[in-house]
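*Asks:* okay, predicted coordinates and the sequence, questions at the end:
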Amino acid sequence: MKWDPRKYTQFSSHRDRPFFDLTARIAADAPRRVVDLGCGPGTLTAALAARWPGAQVTGVDSSQDMVDQAQALDQAPDNLDFVQAGIEEWEPQPGTDVVVSNAALQWVPGHQDLMRRWAKQLDAGAWLAVQVPGNFGAPSHALMRELAASAPWKHKLDGVLRHGDAVDEPEDYLGLLTETGFEADVWETSYSQVLHGEDPVLEWVRGTALRPVIAALEPEDFSRFEAQYAHQLRAAYPARSWGTVFPFRRIFMVGRKLG
């Protein structure tokens, strides 16, 4: 699946806020190695490098386009680097004291098993901080899945979109971290985001949830699908004189390994 860094960063003020809400709960003083899994265009990874100038900070992303943009960051700190790799392939090196994954693990089937593996591999005292969207039941996602499963599209989009099992509930992640030896803090937040412009919710999902559909369909077919989907989104998220409200639920988990 191809990612578009420009489209992804279109709503950066909204997309960045959960990252800082997540990483504010990490109480590591002087980590040796910090890794950002699913780093995207790298601007938030750079914030980690600035926060911990004594650490080696590495951003990991499966998209070469994202990594290329990250490597071209202006005034990047000397302690920052980026590598292209899938999250499934990554394993913590010795001295990895902080692992962050912000809005990425929902794309990885079975990411709970990865988290359990990392929990075993990380040293005592290491921090694991993860944020995933919790809005797969929201109209933005439910309408997309329903349209993809309808008669005109089912044969072309069968199996393309993830369903309600893309992420777990907060209590499930709390159990996972606690059972693998972490002191855990798990919570959820729903942001009432105000978006502006024409079809702003459609513009939002073009950068994330709609990417698999874009990849699966020919351009002419995608234009037809998008037009039908946009009509449904306008009804689900009516525009007001001051903007369009797009509620977004996020699930956060931060744990420190005991021992």
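*Replies:* On my side now, so go ahead. Numbering: from 1, shown residues only.

*Asks:* CA atoms for contacts and neighbours, from now on please.
*Replies:* Noted.

*Asks:* so which residues of the stretch 1-150 of the chain form helices?
*Replies:* Using DSSP state H, counting those that start in this stretch, the helices of the stretch 1-150 of the chain run over 5-8, 12-23, 43-51, 64-71, 111-121, 139-148.

*Asks:* adding distance to G243, write those helices out as a markdown table.
*Replies:* Formatted as a markdown table, those follow (distance: least, C-alpha to C-alpha, whole Å):
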| stretch | distance to G243 |
| --- | --- |
| helix 5-8 | 20 |
| helix 12-23 | 14 |
| helix 43-51 | 27 |
| helix 64-71 | 30 |
| helix 111-121 | 35 |
| helix 139-148 | 17 |
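
*Asks:* nearest to L210, of these?
*Replies:* Nearest of the helices of the stretch 1-150 of the chain to L210, taken as C-alpha to C-alpha: helix 139-148 at 8.2 Å.

*Asks:* which residues are contacting the closest one?
*Replies:* For helix 139-148, the external contacting residues (C-alpha atoms under 8 Å, 6 or more residues apart in numbering) are 135-136, 153-154, 157-158, 161, 163, 201, 205, 209, 229, 232-233, 236.

*Asks:* do the same with stretch 15-26
*Replies:* Contacts of stretch 15-26 (C-alpha under 8 Å, 6+ apart): T9, L44, V100, N102, W127, A129, V130, Q131, R250, F252, M253, V254.

*Asks:* ok, second structure coming up, stack it against the first:
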Amino acid sequence: MAATQHLRWDPAQYQRHGRDRSRPLTELVARVPELPDRPAIADLGCGPGGPTLSLFGRWPDARITGLDNSPEMLAEARAKAGDRSARSVRFVEADLASWRPAEPWDLLIANAALQWVPDHHLRFPDWVAGLAPGGVLAFQVPGNHAAPSHRLMREVAERPRWRARLAGVLRTDPPVLTPEGYLAELSPLCADVDVWETTYLHRLAGDDAVLDWVSGTGLRPVLTALEDDPEARTAFVAEYAAELRTAYPADAHGTVFPFRRVFAVARRAA
């Protein structure tokens, strides 16, 4: 999606848990203050396009641009838009690590994308400067770097068989700030800043349900690094899946997957 390294994304896999993945965006959008008529909106790290198109639900007259650096995701997004392009939506290739607004935006929104941009908080001054007066920067990011789903992935990658091959593939430092960190970064730049966190308890169905979830997101760096060696890729996934089954045991109702997310809505002075 928005990563500076090129990851091989699978839009179909990403969308397998679309209902649960869409809920944080719905709640983020609900906290965005009123925008001007026909607002200019940029969706940073737009992914497969469905979340971008959902923004028309609140802003039906908006002019929306989806930005992403994944050719796979952009192709899916453009296919989804189809004849909806008449509704003023376009999808553009861009790397958020270097992207700067070239026009004033009423809303810059990022849904589960900024965690792929190292030091993304350093981009905030440029992005806020690119907002129209009263414009809004709104985003949500996963805050589960320390959760078993991610910790176990790193532990398996550190085993002797994988250590050299996967060195540097997975980040060891947290890819997002704490809520307090985002508040501290945004407060000098914006008139109003609202930061909060939520832990969702997703009830997932099917075998190896947590593996299925992370295969569309957090596991992509490993899957990309091993894509030229299917045997090794299968072996890594099998080792990791065994650890996940212990960490997230299934019961008669499925598998509970706690997922913490951090939200921020910051408005530039009018």
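*Replies:* Cool, got the structure. Being a predicted model, the structure only gives us computed values, none of them experimental.

*Asks:* ok, back up a step: from the contacts of helix 139-148 of the first structure, pick the one nearest M66 of the first structure.
*Replies:* For the contacts of helix 139-148 of the first structure, the nearest to M66 of the first structure is A209 (16.5 Å; C-alpha to C-alpha).

*Asks:* apart from its neighbours in sequence, what residue is nearest the residue mapped onto the closest one from the second structure?
*Replies:* Structural alignment (TM-score structural alignment) places A209 of the first structure against G218 in the second structure. The spatially closest residue to G218 of the second structure, leaving aside those adjacent along the chain, is H150, at 7.4 Å (C-alpha to C-alpha, 6 or more residues apart in numbering).

*Asks:* the one you found: neighbour count?
*Replies:* 18 (other C-alpha atoms under 10 Å).

*Asks:* and it? What does it align with in the first structure?
*Replies:* By TM-score structural alignment, H150 of the second structure lines up with H141.

*Asks:* how close does that match sit to A85 of the first structure?
*Replies:* Using C-alpha to C-alpha, to the nearest Å, H141 of the first structure is found at 27 Å from A85 of the first structure.

*Asks:* same question, G255 of the first structure
*Replies:* 24 Å.

*Asks:* corresponding residue for D61 of the second structure in the first structure?
*Replies:* So, by TM-score structural alignment, D61 of the second structure is matched to G54.

*Asks:* do I have it right that its match meets A30?
*Replies:* Yes: contact criterion C-alpha atoms under 8 Å: G54 of the first structure and A30 qualify, at 6.9 Å.

*Asks:* ok, now which ones touch V167 of the first structure?
*Replies:* Q106, V132, P133, G134.

*Asks:* separation between it and Q112 of the first structure?
*Replies:* Computed as C-alpha to C-alpha, the V167 of the first structure to Q112 of the first structure distance reads 9 Å.

*Asks:* same deal with P200 of the first structure?
*Replies:* Taking C-alpha to C-alpha, one finds P200 of the first structure at 32 Å from Q112 of the first structure.

*Asks:* more neighbours: which of the two?
*Replies:* The neighbour comparison of P200 of the first structure against Q112 (other C-alpha under 10 Å) goes to P200, with 22 against 18.

*Asks:* need the counterpart of the more buried one in the second structure.
*Replies:* Counting by TM-score structural alignment, the partner of P200 of the first structure is A209.

*Asks:* for V186 of the first structure, same thing?
*Replies:* Using TM-score structural alignment, V186 of the first structure lines up with V195 in the second structure.

*Asks:* how many other residues sit next to its match?
*Replies:* Using other C-alpha under 10 Å: V195 of the second structure sits among 19 other residues.

*Asks:* so which strand or helix has it?
*Replies:* Under the criterion of DSSP states H and E, V195 of the second structure resides in strand 192-204.

*Asks:* cool, and L183 of the second structure?
*Replies:* Residue-wise, L183 of the second structure maps onto helix 179-186 under DSSP H and E.

*Asks:* for that helix, packing partners?
*Replies:* strand 192-204, strand 255-267 (3 or more C-alpha pairs under 8 Å, 6 or more residues apart in numbering; DSSP states H and E).

*Asks:* and if we set it to 10 Å?
*Replies:* When contacts are defined as 3 or more C-alpha pairs under 10 Å, 6 or more residues apart in numbering; DSSP states H and E, helix 179-186 of the second structure sits against helix 124-129, strand 192-204, strand 255-267.

*Asks:* how close does the last one sit to the first structure?
*Replies:* Read it as strand 255-267 of the second structure. Average distance, strand 255-267 of the second structure versus aligned residues of the first structure after superposition (mean C-alpha distance after the TM-score superposition for the first structure): 0.3 Å.

*Asks:* give the aligned range of that strand in the first structure.
*Replies:* Strand 255-267 of the second structure maps onto residues 244-256 of the first structure, going by TM-score structural alignment.

*Asks:* confirm that P152 of the first structure sits in a strand.
*Replies:* No: according to DSSP: H, G, I helix; E, B strand; the rest coil, P152 of the first structure belongs to no strand; its state is coil.

*Asks:* please tell me how far it sits from A230 of the first structure.
*Replies:* Noted for P152 of the first structure: a distance of 16 Å to A230 of the first structure, by C-alpha to C-alpha.

*Asks:* so between the two, which is more surrounded?
*Replies:* A230 (20 against 11).

*Asks:* residue in the second structure matching the more buried one?
*Replies:* Per TM-score structural alignment, A230 of the first structure is aligned with A241.

*Asks:* right, and that match touches D208 too?
*Replies:* Yes: contact status for A241 of the second structure versus D208: in contact at 6.8 Å, counting by C-alpha atoms under 10 Å.

*Asks:* so what's the residue count around L131 of the second structure?
*Replies:* Counted with other C-alpha under 10 Å, L131 of the second structure comes out at 23.

*Asks:* that one pairs with which position in the first structure?
*Replies:* Checking TM-score structural alignment: L131 of the second structure goes with L122.
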